[in-house]
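Colleague: Can you look at this prediction? I've put the sequence above it.
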Amino acid sequence: MASMSFSGVVPSFAAGTNQTDETVTATAEPSASLQTSPSDEETSSAKSLDEVSEPTAESELAESSRDGSSSDIEAASDAPEAVDEDVAERQADVAVSPLSLDANGNSVVKTPTRTSTIIKVTKGDVRTAETTIASNFSTGARFQLYYVRWNGSIGDAVTEPWGTCQIEAGDNGICYFSVPNTNNGGANRTKFYIRELAPAAGSLAAQNYNVLSKFNTGANGSTESTYQYRTKTLTSNSTISMPADHDGALRTADASSGTWANSIKNPTLPVTCELGIKVALVFDLSGSVKNAGAADTLGNAGKGFVDALSGTNSSVALFSFGNTSPRAGTPNFPELRNIDSGTNSTRIKNDIQDYINSFSGEGYTSNGTNWDAGLWATAQNAKQYDLVVVLTDGNPTFSGIESTVGPGTSTYFRELEAAVFSANAVKAQGARIINVGIGEGLNADNNLAATSGPVKYSPGASLNTADYLNVGWEALKPLLEDFAKSISCQAGVTVTKKVKDLGGTTKVASGWTIDAATQTGNASLTPETSQQTNTDGEVKFDLGFSKPDGKETVQIAETQQNGYKL
């Protein structure tokens, strides 16, 4: 894939009348850096979201206070249990049950006793149906318990072996903690926080997961929240299922889908210059786009992307989302259409314009933002696509496919977890996701990374070295055009001309003649003639390469104007 652009500044200084030519040498180099794609070498059985929220023996017991102080611990008595039966129960469980490992590598029995509690943490990755999340790559995932301070905040990590668990093959994506001394008066009859650790080295989880540590939650993503959950007060002879928001009763950012999420690693794009690329453009058509007065800007950016792919033998599919996908009043176009075939380019751009026109169409109502639905719709055909580009101006406020849930005005863990599972369903089929967050002041970096990958775009990066970016509305169209050029093994060279007047003020200069010439012949140059700098002092040249790792040196020369010298 080609890098985005080269920017050079050619300075001149006001003085005299000497005319000189200046030469700037630049290297435009397409990037073909790769990362390991997710492996399918080991798969465990799928886990339904409904299965992880079964009632537990503790559900009718009173909880401790939010800060877990001892004065608020409930006085419920635990059922008596004979010691010999307890031992027999443990021995039977060791023989037949899938077992997690503790910090010492010892197996953890998954049955509670009269003095212990089992915490089951359900891990998932790829959505396989509306309410079914598989745990394909969970083996080796690790979790840690933390004590709760008097004020309810997270305390120190539990250093005893039972404070850490690791999912093993056969655990069906569940990590088991066996917490001792949770009987009446026991030292651990309290609450705990749970966080995910880095996976075991060399494990399936380590090969495929990006561990998520933070999300942007609340209204407009204004709160950066650590991805963690707090249990209710543990009571012996009981099993509790996590993740769950036991404190907030599904009314806070901690509202959970019932399955702990991880982003699987973003696949790499095919490295080729000849075959074209298959792209799905996914448009956020929520009410905030209209409210920002940016609908036309979004449409023009999408159409500019299509135009920039012209002549590359590339194909495009289109998706929309609001509360659901497609957003009400708009269709999805999941089948790929080759831009260079017949009238397809015009038809695709007309369909994008229809998306924009729908904001003022009959029956339009403002929608929220459901990343989950948009990504899941895309996943139904993701095997056809090389690249999925998601254009969104806000954080998800809804989740769900046929039946949606969510506050509509705020972002919870639940909406983000669901979006991650659907994004993983896209990536598991080999399609790379690039998330484009649009608009000034968008607080979404953690969330954009969660549904694509951890690397934020910086100038010069390729589509194989960046996973997400934030961009203002006005910069969206040129950015997408640069993306399209990089897809087709092109690199942009941008030269900015600046002058300094006699008073020492530097400013951009229009109307200067700039020439460019390739030096090695490894790339074609467009245009081949000289150009005049525009009102921004810029001229742009495009380099076309025949191979993804091609390199070219470009010589830049200006024609000096009277009244200036170098």
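Modeller: Nice, I can see it.
Colleague: CA only for contacts and neighbour counts going forward, please
Modeller: OK.
Colleague: burial of S358, as a residue count?
Modeller: 18 (other Cα atoms under 10 Å).
Colleague: Was I right to think it contacts P331?
Modeller: No: the criterion here is Cα atoms under 8 Å, and S358 misses it with P331 at 10.6 Å.
Colleague: Report all helices and strands that the helix or strand harbouring T217 contacts.
Modeller: Element membership of T217 [criterion: DSSP states H and E] is strand 214-217. With contacts taken as 3 or more Cα pairs under 8 Å, 6 or more residues apart in numbering; DSSP states H and E, strand 214-217 sits against strand 223-226, helix 413-427, helix 445-450.
Colleague: List the contacts of G124.
Modeller: K47, I133, A134, S135, N136, S138, G173, T259, W260, A261, N262, F421 (Cα atoms under 8 Å, 6 or more residues apart in numbering).
Colleague: out of these, which are inside strands?
Modeller: When DSSP state E is applied, these are split such that K47, I133, A134 fall in strands.
Colleague: Isn't E224 up against T411?
Modeller: No: with contact defined as Cα under 8 Å, E224 does not reach T411; the gap is 11.0 Å.
Colleague: These two: who's more crowded?
Modeller: Legend: neighbour count by other Cα under 10 Å for E224 and T411, higher for T411 (30 against 15).
Colleague: wait, what's in contact with the more buried one?
Modeller: Counted by Cα under 8 Å, 6+ apart, T411 has contacts N216, T217, G218, A219, N220, G221, A253, N395, P396, T397, F398.
Colleague: can you check I174 too?
Modeller: So I174 contacts S100, K120, V121, T122, K123, I167 (Cα under 8 Å, 6+ apart).
Colleague: Let's verify the residue nearest to it when sequence neighbours are not counted: helix, strand, or coil?
Modeller: Spatial nearest neighbour of I174, chain neighbours left out: T122 (4.5 Å); criterion: Cα to Cα, 6 or more residues apart in numbering. Classification of T122 by DSSP: H, G, I helix; E, B strand; the rest coil places it in strand.
Colleague: T122 against W260, yeah?
Modeller: Yes: with contact defined as Cα under 8 Å, T122 and W260 form a contacting pair (6.0 Å).
Colleague: still on that earlier bit, so what's in contact with E224 and T411 at the same time?
Modeller: Contact criterion Cα under 8 Å, 6+ apart; residues shared by E224 and T411: N216, T217.
Colleague: List the contacts of the residue nearest to the spatial centre of the chain.
Modeller: Centroid-nearest residue in the chain, with Cα atoms, centre = their mean: T451, separated by 2.4 Å. T451 makes contacts with S263, A419, V420, A423, N424, I433, N435, as judged by Cα under 8 Å, 6+ apart.
Colleague: let's bring in a second one:
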Amino acid sequence: MRSTLAVLTALTLLLWVLAPGQGGDAQAAVPEPAADSAVVSVRTGGDRTGVNAVAGLPGVVLQLFRGANGANPVTEAWGTCTSDDDGDCSFQVPDAQRGGDGTCTAADAGANCGDRFWVRQTSAPAGFFANPTLSTGAVGTGPNPPPTTALAYEFQTPAVYASQTSTTGQPGGSSTFMVSQAQNTGNASSGIWQQSRVDPPLPEQCGLDVAIILDLSLSVGAALPQLKSAADTFVDALTGTPSRMSLFSFSRVSPAAGTQNATAHHPISRTADAAEFKALYAGWALDNATNWDRGIAAAAEANEHYDVAVVITDGNPTLYSDPAQNNGTYTRFREVENGIFSANALKAQGTRVLAVGVGAGVSDPNAALNLQAISGTQPFTGANAETADYYQTADFAAAGEALQSLAFSKCMPSLTVVKAIVPPDGGIEDAVPAGAGWTFTADTADTDVLQGLPETLPTTADGTGAVNFPLAFGVDGSATVTVHEQQQDGYELVPQGEVNASCTLRSAEFPDGTPLEVANDGTDPASPGFSFTMGSATGVSCVVYNRAPTPPATLTVSKTWVVDGVAYPDGEQPPEIDADLWVDPPDGDPAPADGWGAGHQFFQGDTVGLAESVSFGSRDLCELVGATVTVDGAPPPVPFPAAMRDPADPDAPPAVDGFFDVALTAPTTTVEVTNTVTCRTLLTLTKIVLGGGTANPMSWTLSAAGPDGSGPSGPSTAPEVTDVEVTAGAPYVLAEAGGDPRYAQTDLRSTVTQYPGASGSAYCRTVAADDSFVSDVVDGLDGGVLPQLGQRTRCEFLNLTATLSLRKVVENADGEPDPPSAWSLTATPVGDDLPAGLGPVTVTGTAAGLGARFLVRPGVTYELTETAPPDALAGYTLADVRCGAGPVPRAAEPVTVQVDPLAGVLCTFRNVADPSSWTVAKSSDPATGSTVQPGDVITYTITATDLGGGAERPHDLTVTDDLAGVLDDATLDAGSISPSTGTASVTGASLTWSIPLLDGTATLTYRVVVDDDAYAATLTNVVTGGGVQPCPAAEPDCRTTTQVTPPEPVDPTPTPVPPPVSPPGAVPPSGGLPRTGAEIGLTALTAALLVGLGAAVRALRRRPGDKH
């Protein structure tokens, strides 16, 4: 007998689906899943650490939700994760194993097999807040821009299966979600879960270091003058205080085209200083789209520290990174996320970020979602300037007023005194802010109104020459304040008119300031003074001029970078390339300066030492090949002392042999330092294959084609594609060719791609010299990569295969099915654009639990068919083909199937034997129609015959012979009942023959004896059988026999009967037996034919191989 079918087991199925593949060394950044669990890992991020790198953030709590739209939280412990020190938040989803038949609906499948979950944030670590909703959508210009969409910040995982890992872009996963470069898709994300730092508070002082960050995107349009006016208003509000300003611009990148970032602190303590600062941006024009990321990052990467950064923007971000990425017309999660990471880096330095949204681009209420994401949660309400994080106003003028409110909130009431030094032979117009060491004392006699005085404050070396006295009025009203300075040797007071100081009062009534009446106080030249009266809701700024005995000297040190032959003023060079200027004054220790381009105050005759410390950040392939300096433009340039900054001690002085000394012999001295940098940009292409099999990663040709068609091309790990020097910032189209066609390249491209020659997606990351990852996925998903200057970029082409298993089940109700190996099963790929070499696969049928296993190309449709060899037994019908592909088995003919990457599908062909037909006939000896005598013996034969037509032989048959018409005139010889197969029994007048299996022909014989007194009797019996075929047309009574007996004889003397006369030529029967009629021959012939037919069917069925 044939063996029973093997039973599928979950263990062998697991080994089938998840056999490892060959490929590159994907570094594991997430946990390995257990045999019955899946891993879903999300990377969380905080602060930007490089142009394309973000530090992981520990303590982020995420939760899984399930059901339609994630309506139901997963409350079990595994449904919540907390990010680790690397920022990885990993869910270990249990019970994700497929069932024994490869489906998730089998009884032994895990409860979570094939489920998809929604990931949402439930808690942020201390010092951060979550952004559950962000604004996305198309952007536009004009009075009626397209509306934005408030999109929930949540992501749906792929279907989870045991031993598989889904990540948001970290290395080591077998699939990804969340991370996307798809254009015009709101939830396209960087793959790093964002949250915002809590906005730091403003320092409790009047006088701030401020970074103004201006949006110069084209959407500003005709409102550019108003944008500049808004910035002017904020500058004016801080003028006359110990404040310093820095300036940044952004559009496509930062700075915007035609502008220059001014990162150094510019004092605005005097009106003249403020005017100089406003002149820096007065001529700026508009350019391109909106890149919040680089505009904010430029301030974060500057060497200076800022108390507050004011981002004035008219729209949502549409670009990120440098070189800029995205199409510039659509805001996705990616653009906002990158802006958040850069804002976090700035906040981490203690800088409060104020987002000022102006114009039509942010009048949409949804825009507030993004403004608060880069600043904080508190909107400006008109009365909370000190605590407001973001401002959303209808026009730029209103923005200026809001910023003015902020400035006033820190400086009312207060007094600022500015010391300015006049050259020996110059006038007030030639004055410069004083350096450190000038002392002022403020006092009042109205102590019942004004508290906090007297107080004495010295000027510092911050470049403003100013001191600020915070004041506290106990009651509303006014008080008279007197101020005295401590005169320094050799200096003399320079009166303004007839008074010792000029003062300006600012208030809500006079936001731009109004002159304040001042009176001189005291006559001691060593302590000249002045006085004035001020109210409780005012701020006063006074300027005192002194003539110096020695002419002052202003030293300005500017910086130019020459990177790969391209010259950049400082502030325009590629991100992360920077240097700190160190100044060694004549009477102090070396210290870092406020920045390049700022004026440093000394005296003529002083000698000042200069040096610099240089850093390239993550651009470790950049090299400083030279630093030169010129003084007042005098050639030739000479070497300048420069050293690379020590990452372990970034605040240490540069490790140089000595500082460059500059003798100050004129009122102004200009020093120009030029750094020459060369950067290599390297690109590596690698192949990783997953899913099992023996594919060689080196059998693919990988290529990255630059704008001129050149670029690396070759097999994975070959020198031709390893650390190949490429052009930084140029777009390279990523493609592969050749290789095993059963492995499909991952393809996450958007419908409209900017790289039409690409073959799919690649995972491009920045790597360090030791091949460790500097960043998660940053590029490549859309089929192209922009290699970063001075960095190593590694693009992984990930190809996945799938497994299809074909199994043959043969069912025959007669208990002896033919072997599955008699059939061949074929999977044929169908469709357009099939890769070369992808052809049909044919396997020999097997009933083994997992069938015959082979690899197929994921996503391709395969048509499933079967064939049998010419000499195979006919009589089977393909009942169905059932494929377990995920949650729903399919049954159809013809059957097609697609297999997901890394999945395994088991398809079972079920062939059922067609039933054969059969018949039964009855014969007797003497033949039917004969005349028998009392005492004669009649032998009956019942013949059952398999007529063929199917592989299922007749079985479990019941034949009934009705003897009622016989046994009333004859007696059954019970010992004569003889079946050739099965059993026979008599119940009453019925003889029942049970045939378990009809193999060809079977017979049943038995005898009856005609009773002695059975004269003039008719003996008739009829045999029947369930499901038998009708009798042949030529013999309609093939199942009926009839004998008759003669009449009883008349006694004593019979009438003589003449002997019969034989026809001429007749031959008497042999042996003298009586002839019973022509029907004898026909019945015998029919029986012989049936016996022969049964033998033939039996022989035919046994032809492929005898079963017995």
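Modeller: Received, thanks. Only a predicted model underlies this, so the values are computations on that prediction, with no experimental measurement involved.
Colleague: one step back: overlap between the contacts of G124 of structure 1 and structure 2?
Modeller: Mapping these onto structure 2 (both residues aligned by TM-score structural alignment, their matches' Cα atoms under 8 Å) leaves I133, A134, S135, S138, G173, T259, W260, A261, N262, F421 still in contact.
Colleague: Tell me which two of these sit farthest apart.
Modeller: Greatest spatial distance in the kept ones among the contacts of G124 of structure 1: G173 and F421, 14.1 Å, computed using Cα to Cα.
Colleague: Counterpart of G304 of structure 1 over in structure 2?
Modeller: Aligning on TM-score structural alignment places G304 of structure 1 opposite T233 in structure 2.
Colleague: And for Y209 of structure 1?
Modeller: Under TM-score structural alignment, Y209 of structure 1 pairs with F128 in structure 2.
Colleague: Distance-wise, check the closest residue to its match other than its chain neighbours relative to L57 of structure 2.
Modeller: Closest residue to F128 of structure 2 apart from its sequence neighbours, by Cα to Cα, 6+ apart: R197 at 4.2 Å. Distance, R197 of structure 2 to L57 of structure 2, using Cα to Cα, to the nearest Å: 11 Å.
Colleague: same thing with L1019 of structure 2?
Modeller: From L1019 of structure 2 to L57 of structure 2 the distance is 103 Å (Cα to Cα).
Colleague: Equivalent analysis for A442 of structure 2, please.
Modeller: 48 Å.
Colleague: who's more crowded, the two?
Modeller: Shown here are A442 of structure 2 and L57; by other Cα under 10 Å, L57 has more neighbours (24 against 21).
Colleague: what residues are up against the more buried one?
Modeller: T44, G45, G46, S83, D84, D85, D86, G87.
Colleague: what residue of structure 2 matches up with K498 of structure 1?
Modeller: K498 of structure 1 maps onto nothing in structure 2, by TM-score structural alignment.
Colleague: try F483 of structure 1
Modeller: Match for F483 of structure 1 (TM-score structural alignment): L406.
Colleague: Run a quick neighbour tally on that match.
Modeller: 21.
Colleague: Then V405 of structure 1?
Modeller: 15.
Colleague: how near is the equivalent of it over in structure 2 to E455 of structure 2?
Modeller: When structure 2 is aligned by TM-score structural alignment, V405 of structure 1 is paired with Q325. Relative to E455 of structure 2, Q325 of structure 2 is positioned 54 Å away (Cα to Cα).
Colleague: cool, and A367 of structure 2?
Modeller: A367 of structure 2 is 46 Å from E455 of structure 2, by Cα to Cα.
Colleague: So for those two, which residue has more residues nearby?
Modeller: Using other Cα under 10 Å as the criterion, A367 of structure 2 and E455 rank with A367 on top: 23 against 12.
Colleague: That one contacts T313, correct?
Modeller: No: when contacts are counted by Cα under 8 Å, A367 of structure 2 is not listed as touching T313 (11.1 Å).
Colleague: Now for E417 of structure 1: which residues touch it?
Modeller: Contacts of E417 of structure 1 by Cα under 8 Å, 6+ apart are S256, S257, T259, W260, A261.
Colleague: Trace the last one over to structure 2, please.
Modeller: Spelled out, that is A261 of structure 1. Looks like A261 of structure 1 aligns to Q194 there (TM-score structural alignment).
Colleague: Which strand or helix spans the corresponding residue of structure 2 for T182 of structure 1?
Modeller: Residue pairing (TM-score structural alignment): T182 of structure 1 is matched to A96 of structure 2. In the assignment (DSSP H and E), A96 of structure 2 maps to no helix and no strand.
Colleague: Look up how far V671 of structure 2 lies from P635 of structure 2.
Modeller: 12 Å.
Colleague: where do the contact lists of T122 and W260 of structure 1 overlap?
Modeller: Joint contacts of T122 of structure 1 and W260 (Cα under 8 Å, 6+ apart) are P243.
Colleague: For the stretch 351-500 of structure 2, which segments are assigned as helices?
Modeller: 367-374, 396-411 (DSSP state H, counting those that start in this stretch).
Colleague: Of all the ones you listed, which one is nearest C883 of structure 2?
Modeller: Closest to C883 of structure 2 of those, according to Cα to Cα: helix 367-374, at 47.4 Å.
Colleague: against structure 1, where does that closest one fall?
Modeller: Helix 367-374 of structure 2 maps onto residues 444-451 of structure 1, going by TM-score structural alignment.
Colleague: any idea how far the residue nearest to F128 of structure 2 lies from S321 of structure 2?
Modeller: 20 Å.
Colleague: Settle it for me: which of these two has more neighbours?
Modeller: Legend: neighbour count by other Cα under 10 Å for R197 of structure 2 and S321, higher for R197 (27 against 23).
Colleague: dump the residue contacts of that one.
Modeller: Contacts of R197 of structure 2 (Cα under 8 Å, 6+ apart): G46, G127, F128, F129, N344, K347, A348, G376.
Colleague: and what of L208 of structure 2?
Modeller: P242, S243, R244, Y306, D307, V308.
Colleague: Dump these to CSV, plus secondary structure.
Modeller: Formatted as CSV, these follow (three-state DSSP):
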residue, secondary structure
P242, coil
S243, coil
R244, strand
Y306, coil
D307, coil
V308, strand
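Colleague: For the match of A261 of structure 1, give its distance to G87 of structure 2.
Modeller: 11 Å.
Colleague: In terms of neighbours, single out the busier of those two.
Modeller: Set Q194 of structure 2 next to G87 and count neighbours by other Cα under 10 Å: Q194 wins out with 33 against 22.
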